[in-house]
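Asks: Show me how the following folds:
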Amino acid sequence: MQTATTPVKRALLSVSDKAGIADFARALAAMGVELVSTGGTARLLRDAGLNVKDVSDLTGFPEMMDGRVKTLHPGVHGGLLALRDKDDHVAAMEEHGIAAIDLLVVNLYPFEKTVAAGADYDTCIENIDIGGPAMIRAAAKNHAHVGVVTDTEDYAVVLAELDQHGGLTLELKKKLAANAYARTAAYDAAISTWFAKAIGDETPRRVTVSGTLRQSLRYGENPHQQAAFYVSGEIIEGVSTARQVQGKELSYNNINDTDAAYELVSEFDGDAPAVAIIKHANPCGVATGTSIEEAYRLALRCDPVSAFGGIVALNRPLTEEAAREITKIFTEVVIAPGADEAAMEIFAAKKNLRLLLTEGLADAGRGGDMIKTIAGGLLRQSRDAGRITADDLEIVTRRQPSEQELADLLFAFRVAKHVKSNAIVYARDGATVGIGAGQMSRLDSSRIAARKSQDAAEASNADRPLAVGSVVASDAFFPFPDGLLAAAEAGATAVIQPGGSIKDKDVIAAADDAGLAMVLTGMRHFRH
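Replies: Alright, predicted model coming up:
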């Protein structure tokens, strides 16, 4: 039988995150609720002047084994699981002296934070909560009679309900129970993920993912699709940690594109000032410069048409000069590791322009997993953290690349890693001058990139296509010489590509015939 409203006469409180618990308990006590608690929570409540019973008063046993055993007892679980409308359950409670618990307030040992802090194996193990999840699941199962609170943000909701109805409604108890099971599921997911890594199991039999709602979104990629933004427990600087200073609420596409932009610009952590301009998750311009404003101008030059309505990511704090440049065209989002006051004042005049500030750059070389859903399943792979240095390159042509060509080749290949395959990137002097993305043919990507360089030249009144004198990067091998020859025709002088095609000899010969310098990386960067 489903009980409509449950009066709360007794509450058990046992929390690791003690934010707000004293005020919540004080409000419960003012409503006549008896408080039962454990360990540090009980001490905190007593220090706040509240009358609190120890859980040992319910169980008849003291806490033991360093607190590992304190709530795993029929005196607690009977009070949570008993069906109050079944005579035999009520009789059993009376026979064994089990007191009903109407409200359970539990948040779990901080396992996720412990792992994130880099704790050792034994410390992580000790932060696996046992009694907490057991109580949460028991209370959630018996939600017809028991309310269960696992998040501090639900304290106010519970108090408002008690004040309005004199108890907890079935509707709220169901919501709390659903949230409780989601919390224990996420907790177990974090433990299983950590455990697999700790023992070196790269393909565990079962894999789980979880997230916490950051915000509901108006819609997804298209207006007929529902969407929401969830964050994992992993703290990585970027859109998931950023503080939005101004502008409209972020959309699904904004979040996706901003993430792509910040991941790309974070490739240049420790390098010169760099800017990436993104449209539909693809870069339309990337550049380094002597200042962040110069880097922006060079990135914009690559494709000023596509940059309209794009996302701009910076690897340095936003300056007043850069803000003036960026606001000359319509931009959806700017994300940067900080901004000066003058820059924010300039942006403030653009009310719809979203400004996101972070505490730093993302770790572009980090590990971790990437998961993609397919019909009926998941695809899981490690993140593409691969990086190429000059020492990794194999020069395969007669002509050696110059020092400037070598620097541009490495720059272009780093950008190509973030361009949808098939990817072709022309670069010159630390800036992209043509990008071809997402084509079914590498030849088509090469031609599109060359055409983009011509368009950019016309837009900037240059006397020749920007690809002339550039280098070209390909995210994967050239299957035939045609894509390479298209790059040569566009004016490229040097090429970087992974190699590995059965036609490598033909491609190398074509490069030699065209007078190109070509280096092989041995690493490809497909991005689908």
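
Asks: make it CA atoms for all contacts and neighbour counts henceforth
Replies: OK.

Asks: Show me which residues of the helix or strand where Ala182 lies are buried.
Replies: Per DSSP states H and E, Ala182 falls inside helix 170-198. Within helix 170-198, the residues scored as buried using 16 or more other C-alpha atoms under 10 Å are 170, 172-174, 176-177, 179-196.

Asks: try stretch 298-311
Replies: Using 16+ other C-alpha under 10 Å as the burial criterion, the residues of stretch 298-311 that qualify are Leu298, Ala299, Leu300, Arg301, Cys302, Asp303, Pro304, Ser306, Ala307, Phe308, Gly310, Ile311.

Asks: try stretch 21-30
Replies: Result for stretch 21-30 [16+ other C-alpha under 10 Å]: buried residues Ile21, Ala22, Phe24, Ala25, Arg26, Leu28, Ala29.

Asks: how about this one, so we can line them up?
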Amino acid sequence: MTTAQRRPIRRALLSVFDKSGIVDLARTLAENGVEIVSTGSTGSTIREAGVAVTDVESVTGFPEMLDGRVKTLHPRVHAGILADSRLEAHREQLAAQDIEPFDLVVVNLYPFAGTVAAGGTFEEIIEKIDIGGPSMVRGAAKNFATVAVVVDPEDYRTAAEAAARGGFTLAERQELATVAFTRTAEYDEAISDWMLEQLEAPETDGAQDALEASLEDEEEISILDLSDQDAAELGITATLRYGENPHQRARLAVTDDDAPGLAGAEQLGGKEMSYNNYVDADAAARAAFDHTLPCVAVVKHNNPCGIASTGEDEDIARAHALAHGTDPVSAYGGVIATNRTVTLAMAQQVKPIFTEVILAPGYEDEALELLRTKKNLRILRLQGEYDRPVEMREIWGGMLLQDGDAVDAEGDDPSQWTLAAGEAADEATLADLDFAWRSVRAVKSNAILLASGGAAVGIGMGQVNRLDSCRLAVSRANTLGEHAEGESAPERARGAVAASDAFFPFADGAQILLDAGVRAIVQPGGSIRDQEVVEACRAAGVTMYLTGTRHFSH
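Replies: A predicted model of the protein is given here:
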């Protein structure tokens, strides 16, 4: 990354409740010629350390008031944060009002959740509802095109290093903005939850008696209404904050004490797991543990956005780097799973990436120590072999049960595949086809996965027709990277292999892959138009294998 692709940090706004590390950051910024603007106690802390600082009052021309409730809520602050300095009109308007733009905003919020947890009074908790802080954070995050926002002390070192090397890149600012929006969303959620609790009637000693009376009357009682004691007898081990959406209640149950899997995973760090965290973590584990070689899967919204495997003698960090490279944009805020121990090298790669959950069979001591510095990262250790012998899904008025869909059928063995078109694949191509076939099972149908060098390079999923999935896989492979500094990514579909989780109903879907330059395709076959698909591959000189096994996943 060249210096020209970075935006220099000339002016920074620092306003933090937690002063940990702020002096060191301010000192480094000052040493690199950055003007520091700060609020009351933050400014005093920095000034006492011998670092020059401009009080926000001198910028706004207005004193802090109402016991500190109003200090940064002023146009001279927010215009400096929200101005897109790439636009001449914005620069002219700032100049007309004699306002200087900010390049960096460093804010952490009042400890609302901490005050609630510590048993604060109603008035104390209300005063910890931050107003100015979230406003600045959201403004800077919205304007990540030109402004960097830092909300975690653990990222101060990153900010200091950026100041020394000429500023942040666009991709780095976007990652910081993603973290910032997540933080303000969690903050508002905590406030909302607490406010709702104040409106609810307190529990009475007769709550259990009422439940038992209801049971005697044979009224329908939801398992979500059971007492903790009764729930424990049914294997329910935790009450989650909420379900898929905030208005839904949720609990966690372990159905097999001997093989608890993800439900009984040991949490080694981070915040409590949520319902959606468990859903995505399950999808990530499924994707990673489908592979016998070392593998890393990155999942977002129950679908892999990246997956890669490497040789047994390679550090798992390489698989993570390849998996992250499938789609770095979607990887932010995702879940990472690996079927091998997390090494320090992998942990060092994960640390700068905003990640919700990481799960693995184990962690090197130094890796775990490093990951625990990310206080919000949920770290899970899995035990036992991955096993899903039976899959269950509730429907209206009943439940569906089926054998688990493992990658262990005869058709999953490349030696049993049928060569339908083109020449037999060489060893490297066959290895990529095997990887793609094992990986596509974890993708929601209709699923198309492009792979090269043991890593996914483009994934099309969840479309209502296979044609769109083919287009999406090719598009994501070839346009990846356009978000970063305006650079176009290479056409990664060309030379890749492709896997389809079910047959091509027509040749048009396969033709999209052929036109994109894939070198080989693996698919189940079984369409009445299989011959049309085979002929299209033959005409293009592309190898196609049929597995006779389908891995369709709703």
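
Asks: out of the buried residues of stretch 21-30 of the first structure, who's nearest Pro337 of the first structure?
Replies: Ile21 (34.4 Å; C-alpha to C-alpha).

Asks: picking that back up, onto which residues of the second structure does whichever helix or strand comes after the helix holding Ala182 of the first structure map?
Replies: Heading C-terminal from helix 170-198 of the first structure, the first helix or strand you meet, by DSSP H and E, is strand 212-217. The counterpart of strand 212-217 of the first structure in the second structure, using TM-score structural alignment, spans residues 235-240.

Asks: quick one: the helices in the stretch 251-400 of the first structure?
Replies: Using DSSP state H, counting those that start in this stretch, the helices of the stretch 251-400 of the first structure run over 252-265, 292-302, 304-307, 320-326, 341-348.

Asks: What is the last one packed up against?
Replies: The elements that helix 341-348 of the first structure packs onto, with contact taken as 3 or more C-alpha pairs under 8 Å, 6 or more residues apart in numbering; DSSP states H and E, are helix 320-326.

Asks: Run the angle between the helix holding Ala182 of the first structure and strand 212-217 for me.
Replies: 120 degrees (axes from the mean of the first three to the mean of the last three C-alpha atoms, to 10 degrees).

Asks: What number of residues are in the vicinity of Asn222 of the first structure?
Replies: Asn222 of the first structure: 11 surrounding residues under other C-alpha atoms under 10 Å.

Asks: try Met440 of the first structure
Replies: Residues near Met440 of the first structure, counting by other C-alpha under 10 Å: 11.

Asks: Who's the closest spatial neighbour of it, skipping the chain neighbours?
Replies: Spatial nearest neighbour of Met440 of the first structure, chain neighbours left out: Asn422 (6.6 Å); criterion: C-alpha to C-alpha, 6 or more residues apart in numbering.

Asks: The one you found contacts Arg442, doesn't it?
Replies: Yes: using C-alpha atoms under 8 Å, Asn422 of the first structure is in contact with Arg442, at 5.5 Å.

Asks: Identify the residue of the first structure aligned to Asn446 of the second structure.
Replies: So, by TM-score structural alignment, Asn446 of the second structure is matched to Asn422.

Asks: where does that match land in three-state SS?
Replies: Three-state call for Asn422 of the first structure (DSSP: H, G, I helix; E, B strand; the rest coil): coil.

Asks: how far away is it from Cys302 of the first structure?
Replies: 19 Å (C-alpha to C-alpha, to the nearest Å).

Asks: Could you do Glu249 of the first structure as well?
Replies: Distance from Glu249 of the first structure to Cys302 of the first structure, by C-alpha to C-alpha: 29 Å.

Asks: one step back: tally of neighbours for the residue nearest to Met440 of the first structure?
Replies: The burial count for Asn422 of the first structure: 25, using other C-alpha under 10 Å.

Asks: mind checking how far it is from Ser306 of the first structure?
Replies: In terms of C-alpha to C-alpha, Asn422 of the first structure sits 19 Å off from Ser306 of the first structure.
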